[in-house]
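next comes the sequence, and after it the predicted model I'd like to discuss.
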Amino acid sequence: MKNRKLLTIASLLVIIGIIIFFVGFANADFNIKNISTIKYEEKSYSTNTNIEKINIGDYDMSVDITPSPDDKIHIKYYENKKRKYIISEKNGVLDIQKEKPSIINIFSMSIDFNNTKLSVKIPKNYNGELIVKTSNNSISISDINLGDVSLTTSNGKIHSTNISCSSSLELKSSNASIDVENVKVSGDIICDTSNGKTNLTNVSSLEDIRCETSNGTIYVVDTKCNYINAKSSNGTISLDNFSTNSSIEIRTSNSKVLFNNISFNDKFKITTSNGKIKGNLNGKIDEYTINYKTSNGDSNLPNDYVGGNKQIDFRTSNSDIDVDFTK
């Protein structure tokens, strides 16, 4: 009887809570933003000074980098009493920094459903350095020609599309994915995340590509570079229509490695455990020198095979190796 009364009281409290929420939502015109206790003021900043470096530091805010409609840099941002930006220019450097919150503001109770972001529009042929750091949100960049680029966030996606870099491209995140699409880079490309997948599609680098993640997949499609090193744990690594001037090095665990239409000149090395190795390589088998090792699995490759200068070194355990050649 006592348990039944407690259950009845709990049910009534839930119903009352739902009614209160519905009334409050109705008073907010059924717009989730109107429930927010945080109010922002939209602000803007523009400059046509000769800027060679843009340095952005933010937190708890997404950052969106897109082309400018003219030869100026345009910034749109949102402030309130607790969150302010400091924007300055000096010696060709544009610095955009959000002030760190006070201890009181960190522990203050607030509700924020506003879809605010830091928007920076850069001339399409900027060709300068860009550094972006934020946290707990995403970074997006598209349709710009740049120099050296570094994008870093945590708990947020990084999406880069239709850009070119005359130097290097470095992308770092955690607990989220990294997507790179239609990108040309003269220097190295570095993608580093955890608990998230990495996707490279139609990407070219004159130097090296290095991808590392944990508990996530790595997919590389229609891509070429000088050398690639891809590492994951508990995630599949897949290369499709990929070419490199020198070598390919793949390492994962507890998952498979797949490849299709692959070209390389020096060495193709795969190391995995508890996952199969399967794919096809361009050319004839006699173009390759082959060594492999597997335990508790089968292989259709000849071992200790001496052919051409291209070296194959495949290692796995508790699974099979299945490789075909196009000729």
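In hand now; what should we look at?

contacts, neighbours, all on C-alpha from now
Will do.

give me the distance from stretch 41-59 to the chain's centre.
Put simply, stretch 41-59 sits 23 Å off its chain's centre (Cα atoms, centre = their mean, to the nearest Å).

try stretch 137-146
In terms of Cα atoms, centre = their mean, the gap separating the centre of stretch 137-146 from the centre of its chain is 11 Å.

stretch 38-58 too?
Between the mean C-alpha point of stretch 38-58 and the mean C-alpha point of its chain there is a distance of 23 Å (Cα atoms, centre = their mean).

show residues contacting that stretch.
Contacts with stretch 38-58, where a contact means Cα atoms under 8 Å, 6 or more residues apart in numbering, come from 71-80, 92-98, 110-112, 128-135.

ok, structure two:
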Amino acid sequence: MKKLIMILACLILSAAGLAGCANNAQSFTEESFAADANEIKGIVLDVRERLIEIAPSEDDQVHIEYYSSSKEYYDLSVSQDNILTMRAVQNKSWTDYIGVKAPAQNRKIFLRVPDGLLASLTVSTTKENILIEALSVSENLSLYTNGGNITFERLNAGNGIELQAKNGDISGCVAGSYEDYSISCSFKKGKSNLPEYKESGVKTLKVENNNGDINIQFTGE
């Protein structure tokens, strides 16, 4: 009898959980942010479970397009040092994490920035990819993902580039020749075409990957 009661209780709790999931479906709204490039020196994008696509803007403005809901939204702010920061904010109860995930079309962020006008760009996400077209910054460029790929066309940073991934691949081209960079590369459970360490070079290239491959080419220009 006790065993039967326990089974019935589990079934009731499971049904309640499923009903809660059905009631927790989120409604997302498309939103956008824009600012003149002379108002933004650098960008920090720190989010979770979002695919990030980055490309040069067609004007001298920074553009961000994204989706938000009452339970998943973003805090955007510009510091006195003209650093634009976009951080993920969640307002969820425990039932919101059971079997419910935002639709794929709502888990994307589109960032457009003026080529060569930013000093720095730092992007971090989880369980998704970072895709970036040819882009230049005057100082530092950093990309991080846990559970996705980092794919880029042609990256150029005046001081250094840092790329870090876990459970995904890192691939693309960086501007300049192999001799332009001092290189630090570490990887586990994958392959890499970069040396673990290389001295000299006026710029730095730091690459880390756990459970994925590294394939970075140099444009020679």
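Arrived safely. This structure is a prediction, so every number in the text was calculated from the model and none was measured.

re the thing from before, filter the contacts of stretch 38-58 of the first structure down to the ones in strands?
Secondary structure assignment by DSSP state E places 73-79, 93-98, 129-133 of those in strands.

quick one: the helices in the first structure?
Under the criterion DSSP state H, helices of the first structure are mapped to 2-27, 103-106.

please identify the deepest-packed of these.
helix 2-27 (a mean of 12; mean count of other Cα atoms under 10 Å).

run a quick neighbour tally on residue 87 of the second structure.
Here the count is done by other Cα atoms under 10 Å, and residue 87 of the second structure has 15 residues near it.

my error: substitute residue 85 of the second structure in the last question.
Residue crowding around residue 85 of the second structure was assessed by other Cα under 10 Å; the count is 17.

the first structure: which residue goes with that one?
In the first structure, the residue equivalent to residue 85 of the second structure is residue 95, according to TM-score structural alignment.

just send the helices of the first structure back as a markdown table, with distance to residue 224 of the first structure too.
Supplementary listing: these in a markdown table, determined by distance: least, Cα to Cα, whole Å:
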| stretch | distance to residue 224 of the first structure |
| --- | --- |
| helix 2-27 | 52 |
| helix 103-106 | 46 |
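
those: which one's closest to residue 244 of the first structure?
Minimum separation from residue 244 of the first structure across the helices of the first structure (Cα to Cα) falls at helix 103-106, 48.5 Å.

from the contact counts, what lies against the closest one?
Counting contacts by 3 or more Cα pairs under 8 Å, 6 or more residues apart in numbering; DSSP states H and E, helix 103-106 of the first structure packs against no other helix or strand.

okay, stretch 46-54 of the second structure sits on what stretch of the first structure?
Residues 57-65 of the first structure are where stretch 46-54 of the second structure aligns, with TM-score structural alignment as the criterion.

buried ones in the matching stretch?
Judged by neighbour count using 16 or more other Cα atoms under 10 Å, the buried positions of stretch 57-65 of the first structure are 57-59, 61-65.

repeat for stretch 123-136 of the second structure
Of all the residues in stretch 123-136 of the second structure, those buried under the rule 16+ other Cα under 10 Å are 123-136.

show the end-to-end separation of that stretch, please.
Stretch 123-136 of the second structure stretches 14 Å from its first residue to its last (Cα to Cα, to the nearest Å).

residues in the first structure aligned with it?
Structural correspondence for stretch 123-136 of the second structure: residues 132-145 of the first structure, per TM-score structural alignment.

residue in the second structure paired with residue 104 of the first structure?
With the correspondence set by TM-score structural alignment, residue 104 of the first structure lines up against residue 94 in the second structure.

contacts only, for its match.
Neighbouring residues of residue 94 of the second structure by Cα under 8 Å, 6+ apart: there are none.

which non-adjacent residue is nearest residue 65 of the second structure?
With Cα to Cα, 6 or more residues apart in numbering as the measure, residue 32 is the residue that lies nearest to residue 65 of the second structure, at 4.4 Å, once sequence neighbours are left out.

okay, now the one you found: neighbour count?
By the criterion of other Cα under 10 Å, residue 32 of the second structure has 12 neighbours.
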